[in-house]
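Colleague: sequence below, structure please.
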Amino acid sequence: MDYNLKGANLQSITSFNKVDRSTIGDLDFLELDGLTQGGEEITTKTFNQELRLSNTNTDTKFDWSLGGFYQNIKKDVYQNGTTGVDFGGPDAYDTADYVNETNTIALFGFGDYKITDKLTFSAGFRYDIDKFSQVDDLFVTSSERDNNEFQPKVSLSYQASKKVLLYANYGRGYRNGGYNADLTDLFNREFDDETSDNYEFGFKTTTWNDRLIFNGSVFSSKLTNQQQYILDLNTFIAGVYNYDETKVFGFEFETRARLTNYLDVFASFGSSDAEIVEGGTTGGTDGTTTDNSNYNGNKTPFVPVSTFGIGLESSFNITDSVKFNGFINLDTTGKTYYHESNLAKHTTDAYSLLDARIGFSYKNWKLDIWGKNLTDKQYYQEFSPGEFVGSPDDVAWRGRPLSIGTAISLRF
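Modeller: Purely as a prediction, here's the structure:
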């Protein structure tokens, strides 16, 4: 809902979302009757309410917006597993049965000031007030934690010409912490909030009568208490732990060209160097912690060394009331380390996924037909090296195979 005020616009955005997820699958991917995820049932309910007041006066050098945000997330998780006869079973056991609830109240504001016709200074902030609770029926525990975090952002942009924009940004990132199902040798019962200080320098350009766009940037981030996921096979509990300090440096380029009135080609390339500066310690059911400082200087797991994408997109009117839109793109994920040890056997080579979508819109209706991983490429979405997680073999979860679907939407 929008309300026009004198010199400002008040906007209210309310949303509710519920997602039910049910999963069953193999865990060891062996021909043996070994480890199976007997079932995972996750129900997530999310309520959002945002109020935003924005400037509508265009005859000023200063533009601004401010507002407040409330979010409630309730996540109900149940997981179990089975051990087959080849692994000493059959046995069935619960691995997780808990409810997480997060309440967030946030205040935010942002402003632009035109120092000159070409130079603009921007600054903003977000202040989060988080309260997190967990009720665990499996381990019969109840926990609460809260945190307040101020996240500033500043930016300076320079319009060097009509076709070239230069900019520099600083922003603080934040991800709230929480609780694992239990203390294990690999992670603590509680994991900390993650924060990051992020710097970016870049440019945006257009040419060829604005039909060719070419952008690029260099970025650097310092992360404190970076959160990392792992599966502990000694307990069959998945959890999150923290690195004390990590850093990332990289660059990325993107381009888009309008070849005809109905066809665009686009491409992107990025490279990242992510490093563990101080791994710290975590876990320890018997008082002996896992010392991740042994991996200081190694690459951070699950951060691709490079990414590359290329694709085509088309949009045109079939009739006065029917419009077509579609795309096809190939995304390549580069070399990725699965563990802090950076051992070659726990590292994946680059792989590519081909996705496509065609859509038809008529008045307020839209029909989309999509396909993901059209070549049915096998890849891992999660991976836990057996020698580090208490398993005689590596345990992995394959990424989504070839999938095709459709979606119908109505705007009102």
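
Colleague: contacts and neighbour counts: CA atoms only from here.
Modeller: Noted.

Colleague: what's the separation between F412 and N55?
Modeller: Relative to N55, F412 is positioned 26 Å away (CA to CA, to the nearest Å).

Colleague: neighbour count winner among those two?
Modeller: Set F412 next to N55 and count neighbours by other CA atoms under 10 Å: N55 wins out with 18 against 5.

Colleague: which non-adjacent residue is nearest that one?
Modeller: A8 (4.5 Å; CA to CA, 6 or more residues apart in numbering).

Colleague: which residues of the stretch 251-400 of the chain fall in strands?
Modeller: 263-278, 281-282, 290-291, 306-317, 322-333, 336-337, 347-348, 351-362, 365-372, 380-384, 395-398 (DSSP state E, counting those that start in this stretch).

Colleague: so of those strands, which one's packed in deepest?
Modeller: strand 336-337 (a mean of 22; mean count of other CA atoms under 10 Å).

Colleague: Proceed likewise with the subsequent sequence, for comparison:
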Amino acid sequence: MERQSLLELAGVRTPAAPDINLSDSNNVILPKVAIDYRFNPNVLIYGSIGRGYKNGGFSSLPSTPEAAAFDPERSWTYEIGTKTNWFNDRLLANLSLFYTRVKDYQVIDFIPPNISSITNAESANIWGLEVEVKAQPATGLNLNAGLGYTNAKYDRYTNGAGINLGENRLSNTPELTYNLGAQYRSPNGFFSRVELQGFGTTFFEETNQAKRSPFGLVNARIGYEFDNFGIYLFSNNLFDKTYLTSSFKNRFDGDRFYGGIGEGRTIGVQVTTQF
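Modeller: The predicted structure is shown next:
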């Protein structure tokens, strides 16, 4: 990144900030090891260890080279789980447990008074579980359910304002997610599906002040399917739930919170074909 910042007064240009001339390159090896064992045709267990990496780089707004550069983010992820199927694949149940240790976690921070920049938290820990169940209790009828729990927190992090945010939750990571669905496809072509998608409390920035409360969305679809043609009436966010997709605290407007609103009820018609 190359940048000059100049101030011109009465035709005279003077530097307004130090010149920034930065470059960086990295080579990284990302190993992954996985092993699984099948006890019988219905039960499999597995485990894996893998390394993750996210490039470092430069933010364009800070006025000094030291504040502009941020480091790569490195992680190790450990996962164990089981996959099972029963009753001739009419019931599937899967469970996974995971833990991720992140060093130099990249954060969008505010350097006083109002400069936005990517910085690094020293470390973060992420652990949780996922459960998935699928069932076919009758011909044409499919049920599914899923549950995810994620505990994602900074381990050691002091932000640009000098505030210790260790133990705060990571941004945009809901603690709980879940889904329920039911779908029916009849032999004569009738199709219907209804599903619920749920999200737990979510924080939008590192101080954990701007947040979204738990909520759920219902989507539905009915239609008719021919051999290679289908027509459907659908609705997303059927009950017109109002929810946030982003939020932040405006330090220059009485500490008010601003944010973006998710899409409301959508109703439409879809036509599909295969050839």
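
Colleague: could you get me the TM-score between them?
Modeller: Remark: TM-score between the superposed chains equals 0.77 [TM-score structural alignment, normalised by the length of structure 2]; 261 aligned residues with a CA RMSD of 3.7 Å.

Colleague: still on that earlier bit, looking at the strands of the stretch 251-400 of structure 1, which is closest to A181 of structure 1?
Modeller: Nearest to A181 of structure 1 among these is strand 281-282 (14.9 Å), distances taken as CA to CA.

Colleague: what helices or strands is the closest one leaning on?
Modeller: Applying 3 or more CA pairs under 8 Å, 6 or more residues apart in numbering; DSSP states H and E, we find strand 281-282 of structure 1 packed against strand 237-260, strand 290-291.

Colleague: what residues of the first one count as buried?
Modeller: Right, the one you point to is strand 237-260 of structure 1. Across strand 237-260 of structure 1, burial judged by 16 or more other CA atoms under 10 Å covers 237-258.

Colleague: matching residues in structure 1 for stretch 84-99 of structure 2?
Modeller: Aligned using TM-score structural alignment, stretch 84-99 of structure 2 spans residues 205-220 in structure 1.

Colleague: endpoint to endpoint, the matching stretch covers what distance?
Modeller: End-to-end distance for stretch 205-220 of structure 1, by CA to CA: 22 Å.

Colleague: what lines up against G200 of structure 2 once you look at structure 1?
Modeller: Using TM-score structural alignment as the criterion, G200 of structure 2 maps onto G334 of structure 1.

Colleague: next one: I35 of structure 2
Modeller: So, by TM-score structural alignment, I35 of structure 2 is matched to L156.

Colleague: give me the three-state assignment for that match.
Modeller: The three-state label for L156 of structure 1, taken from DSSP: H, G, I helix; E, B strand; the rest coil, comes out as strand.

Colleague: residues in contact with the nearest residue to it once chain neighbours are set aside?
Modeller: Excluding the flanking residues, the one nearest L156 of structure 1 by CA to CA, 6+ apart is F121, at 4.7 Å. Residues near F121 of structure 1 by CA atoms under 8 Å, 6 or more residues apart in numbering: 112-115, 154-157.

Colleague: give the buried subset of those as a PyMOL selection command.
Modeller: Burial among the contacts of F121 of structure 1 is assessed by 16+ other CA under 10 Å; the matching PyMOL selection reads:
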select buried, resi 112+113+154+155+156+157
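
Colleague: sorry, back to before: let's have the helices and strands packed on strand 281-282 of structure 1 in JSON lines, adding distance to V135 of structure 1.
Modeller: What follows is those, written out as JSON lines (distance: least, CA to CA, whole Å):
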{"stretch": "strand 237-260", "distance to V135 of structure 1": "16"}
{"stretch": "strand 290-291", "distance to V135 of structure 1": "26"}
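
Colleague: how big is the offset of the helix or strand hosting T272 of structure 2 relative to structure 1?
Modeller: According to DSSP states H and E, T272 of structure 2 maps onto strand 266-273. With mean CA distance after the TM-score superposition for structure 1, strand 266-273 of structure 2 departs from structure 1 by a mean of 4.8 Å once superposed.

Colleague: quick one: contacts for the spatially most central residue of structure 1?
Modeller: Residue closest to the mean C-alpha point of structure 1, counted by CA atoms, centre = their mean, is R175 at 10.9 Å. By CA under 8 Å, 6+ apart, R175 of structure 1 lies in contact with 193-195.
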